[in-house]
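Q: here is the input, now give the coordinates:
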Amino acid sequence: NAQEAHEAIRPTSAQRTPERVKLHLNRDQFRVYDLIWRRTVASQMLPAIMEAVQVEMGLGNLGRLRATGSTIKFTGFMQVYQESNDDAVAEEGNTLPDLVPGETLTLSELRSIQHFTEPPPRYSEATLVKTLEEYGIGRPSTYATIIETLGQRGYTELLNRRFVPTDVGRVVNRFLTEHFSRYVDYGFTAHMEDELDEISRGEKEWKELLSEFWNPFSKNVADIASNVSRAQAVKARELGIDPNSSRPVTVRLGRFGPFVQIGQREDAEKPKFAGLRSGLRLETITLEEALKLFELPRTLGETPEGEL
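A: Just a heads-up that it's a prediction; the model follows:
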């Protein structure tokens, strides 16, 4: 398939070890070359052999403790290359030291931690690429472009190396899911990728595939464009009633970002507008938080002469 058409990034010779070329590279170049060299060499080595282990430790009258993890029986490729653990999977494969049944252990620390089942963590770049691979979406040559586009269009932002959807991203996602559900379905995208692979192998005509996709898609776009207004697409969220004016308070997405509106455009009195402050979200802002945006006077910051 298409993945076979892309040559791997690899050293021209395995003999050119990172240490041998270090003097000719700057810091960033060396780190990239070191990563490529180690992964290339590791890909030609034997698999590592891990053994699942469960350890029970007696604490006398205090009870028993249990630990599960794995021990390394044969390092294999891990001798030269180990992928850095992502936070999402760091706890899955705790490595335990070699132990002997009946061995006496020294207690160095005892901690009691209350644990609650947590929701799945947000995607990092590594876990997002892994998920794209699992769903068959994109190809190795397009993963970087997909991630770059999400940021450039303001659909996501990185927070602690995790992707967080922005208000724009949530609105776009909701709109596409509601009106173009067929095209944002994981199965559709994966199937389209497979058909593109068939074209690359000469097994299918590209004009036929484009016709099958474009004819219904263009009709769908035309129908939505003529029947759905921008206001309907954005779907203002009503927060409640302003106690001072008895007018509705809504939050919506505008051309320059999310904002709160008191009143309606068709009212005799012009509506009031206020942009959302940092930390406020279109999906979660409350009526109380929205009304505070209109409170005056308001301290904006400090100057040498005092508050502004």
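
Q: going forward, measure contacts and count neighbours with C-alpha atoms only.
A: Noted.

Q: who touches the helix or strand hosting L291?
A: Following DSSP states H and E, one finds L291 within helix 287-292. Helix 287-292 has contacts (CA atoms under 8 Å, 6 or more residues apart in numbering) with L239, G240, D242, V249, V260.

Q: PyMOL command to pick out the buried ones of these?
A: This is the PyMOL syntax for the buried subset of the contacts of helix 287-292, where burial follows 16 or more other CA atoms under 10 Å:
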select buried, resi 239+240+242+249+260
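
Q: ok, so of the contacts of helix 287-292, who is nearest S200?
A: V260 (50.0 Å; CA to CA).

Q: now that closest one, what's its secondary structure?
A: strand (DSSP: H, G, I helix; E, B strand; the rest coil).

Q: list the contacts for it?
A: Going by CA under 8 Å, 6+ apart, the list of residues near V260 reads V249, T250, V251, R252, F273, A274, G275, L276, A290.

Q: now, which of these lie within helices?
A: Among the contacts of V260, the subset assigned to helices under DSSP state H consists of A290.

Q: to compare against the first, here's the next sequence to fold:
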Amino acid sequence: MNPFKTVLYAFILLLSQNAIFAQQVEETPINQSELPKFITANSIAYSDIQIEKAYNYDMLTLGDTVLMLKNGTTYPPNHRDYKRLGITTSMYAGTAVIAFGILWAMPESVSNWDKEEIKEKGVFWKWKENVKAGPVWDDDDWVLNYITHPYSGGVYYMTARSSGFTVLESFGYSALMSTFFWEYGIEAFAEVPSTQDLIVTPVLGSVVGEGFFYAKKSILRHDRRVLKSRFLGYTSLLLMDPFNTLLDSFGYKENVKTQMNIAPIGLGPGSNKSVWGLNFNMQF
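A: Model (predicted):
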């Protein structure tokens, strides 16, 4: 078997198994009388009319749409984080040269690139000719067309989804990146844009990406662990959402953060009743 295919199959197997394990890990029960481990002290709290019992509600109970993490941040962001998306998109551009170099180093039987023609006439001439000729139905190996391209589309999708964008917006980002960044961008320097790649990458990629999204939420909910392993947890996050994972590991923070919570601050003078207070803070 081609060594490239062997490595690729192992990579896909690892990715799929980690995602499956992440979904199957037993969920941590939410007890209304105490905060779960992954909820910070800034969770919303209030009492009933008699102020006899306090109920704590974490953000996850509100439609299971936002996950509160230990550092006080949420996943996904509760707004469109254009700054995050801009940084991660720039990271794509930085890795484009590396990706092109890897494909250039692969044998022509895998990449289907005519290296001699590219060397003879130049890459920019080749790019112009390929853009004019495309798109066409390519003859690439099925692994490239129906495994690596959906995976790439899933990574594009997760880049936007993890920045607070909706399903439809993330699909649009995946379509734009796969079309203009890759097919008519980087890859067009070597081959004619592919018809099936233009369709498969964003469409199947968005399906894969939404699966990644829920798997990532599950991993984060369990303190970035898969099967109680931090190594498997971080590996899975890096494979499913590489640029956001790297950005978070570098300590990315938004310019402005706000927090508000209602909580008991003590007992009233001469009584056993709780005194409640409202706390609001903004961090720049």
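
Q: now what about the TM-score between them?
A: TM-score of the superposed chains, computed with TM-score structural alignment, normalised by the length of structure 2, equals 0.20; 99 aligned residues with a CA RMSD of 6.6 Å.

Q: buried set for the helix or strand hosting G86 of structure 2?
A: Taking DSSP H and E as the criterion, G86 of structure 2 maps to helix 82-105. Residues of helix 82-105 of structure 2 classed as buried: R84, L85, T88, T89, Y92, A96, L103 (neighbour count, 16+ other CA under 10 Å).

Q: distance-wise, check L247 of structure 2 relative to F231 of structure 2.
A: 18 Å (CA to CA, to the nearest Å).

Q: which residue is the nearest non-sequential neighbour of Y57 of structure 2?
A: I44 (5.8 Å; CA to CA, 6 or more residues apart in numbering).

Q: count the residues that sit near that neighbour.
A: Residues near I44 of structure 2, counting by other CA atoms under 10 Å, number 15.

Q: S218 of structure 2 against F21, yeah?
A: No: counting by CA atoms under 8 Å, S218 of structure 2 does not reach F21; the two are 9.6 Å apart.

Q: who has more neighbours, those two?
A: Taking other CA under 10 Å, S218 of structure 2 and F21 do not tie; S218 has more neighbours (23 against 18).

Q: number of nearby residues for I241 of structure 1?
A: 16.

Q: quick check: L85 of structure 2 touching R161?
A: No: with contact defined as CA under 8 Å, L85 of structure 2 does not reach R161; the gap is 9.4 Å.

Q: and the host helix or strand of E133 of structure 1, what other elements does it pack with?
A: When elements are assigned from DSSP H and E, E133 of structure 1 belongs to helix 125-135. Applying 3 or more CA pairs under 8 Å, 6 or more residues apart in numbering; DSSP states H and E, one finds that helix 125-135 of structure 1 contacts helix 186-200.

Q: which SSE is immediately downstream of the helix it packs on?
A: Next helix or strand after helix 186-200 of structure 1 toward the C-terminus (DSSP H and E): helix 206-227.

Q: now do the buried residues in that following helix.
A: Buried-residue list, helix 206-227 of structure 1, by 16+ other CA under 10 Å: empty.

Q: quick check: next helix or strand after that helix?
A: In N-to-C order, the element after helix 206-227 of structure 1 by DSSP H and E is helix 230-234.

Q: and which of the buried residues of helix 82-105 of structure 2 is nearest to A263 of structure 2?
A: Lowest distance from A263 of structure 2 to the buried residues of helix 82-105 of structure 2 (CA to CA) belongs to R84, with 31.9 Å.

Q: would you mind measuring from that closest one to S90 of structure 2?
A: With CA to CA as the criterion, R84 of structure 2 and S90 of structure 2 are 10 Å apart.

Q: just L15 of structure 2 next, same as before
A: Distance from L15 of structure 2 to S90 of structure 2, by CA to CA: 25 Å.

Q: in the stretch 1-150 of structure 2, which spans are helices?
A: Here the stretch 1-150 of structure 2 has its helices, by DSSP state H, counting those that start in this stretch, at 3-24, 82-105, 108-111, 115-121, 123-133, 142-143, 149-161.

Q: do you know which of those lies nearest F243 of structure 2?
A: That would be helix 82-105 among these, by CA to CA, at 5.7 Å.

Q: packing partners of that closest one?
A: Helix 82-105 of structure 2 packs on helix 149-161, helix 242-249, going by 3+ CA pairs under 8 Å, 6+ apart.

Q: now the ones you listed as JSON lines including distance to F11 of structure 2 and mean neighbour count?
A: Converted to JSON lines, those look like this (distance: least, CA to CA, whole Å; neighbours: other CA atoms under 10 Å):
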{"stretch": "helix 149-161", "distance to F11 of structure 2": "11", "mean neighbour count": "27"}
{"stretch": "helix 242-249", "distance to F11 of structure 2": "14", "mean neighbour count": "17"}
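
Q: turn these into CSV, including distance to P264 of structure 2.
A: What follows is those, written out as CSV (distance: least, CA to CA, whole Å):
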stretch, distance to P264 of structure 2
helix 149-161, 36
helix 242-249, 33
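
Q: wait, which of the ones you listed is closest to I118 of structure 2?
A: Comparing those under CA to CA, the one sitting nearest is helix 149-161, at 23.6 Å.

Q: list of residues touching the helix or strand following that closest one?
A: Next helix or strand after helix 149-161 of structure 2 toward the C-terminus (DSSP H and E): helix 167-176. Helix 167-176 of structure 2 has contacts (CA under 8 Å, 6+ apart) with 153-154, 156-161, 198, 201-203, 205-206, 210.

Q: can you mark which positions in helix 167-176 of structure 2 are buried?
A: V167, S170, F171, G172, Y173, S174, A175, L176.

Q: what is the nearest of these to M260 of structure 2?
A: Taking those together and measuring to M260 of structure 2 by CA to CA, the closest member is V167, at 28.1 Å.

Q: for G154 of structure 2, see how far away that closest one is.
A: Per CA to CA, V167 of structure 2 is found 12 Å from G154 of structure 2.

Q: what sits in contact with each of those two?
A: E210.

Q: one step back: in strands, which of the contacts of V260 of structure 1 appear?
A: Judged by DSSP state E, the contacts of V260 of structure 1 include V249, T250, V251, R252, F273, A274, G275 as members of strands.

Q: dump those into JSON lines; add distance to R230 of structure 1 as well.
A: Listed next are those as JSON lines, based on distance: CA to CA, whole Å:
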{"residue": "V249", "distance to R230 of structure 1": "19"}
{"residue": "T250", "distance to R230 of structure 1": "16"}
{"residue": "V251", "distance to R230 of structure 1": "15"}
{"residue": "R252", "distance to R230 of structure 1": "11"}
{"residue": "F273", "distance to R230 of structure 1": "18"}
{"residue": "A274", "distance to R230 of structure 1": "20"}
{"residue": "G275", "distance to R230 of structure 1": "19"}
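
Q: understood, closing this out.
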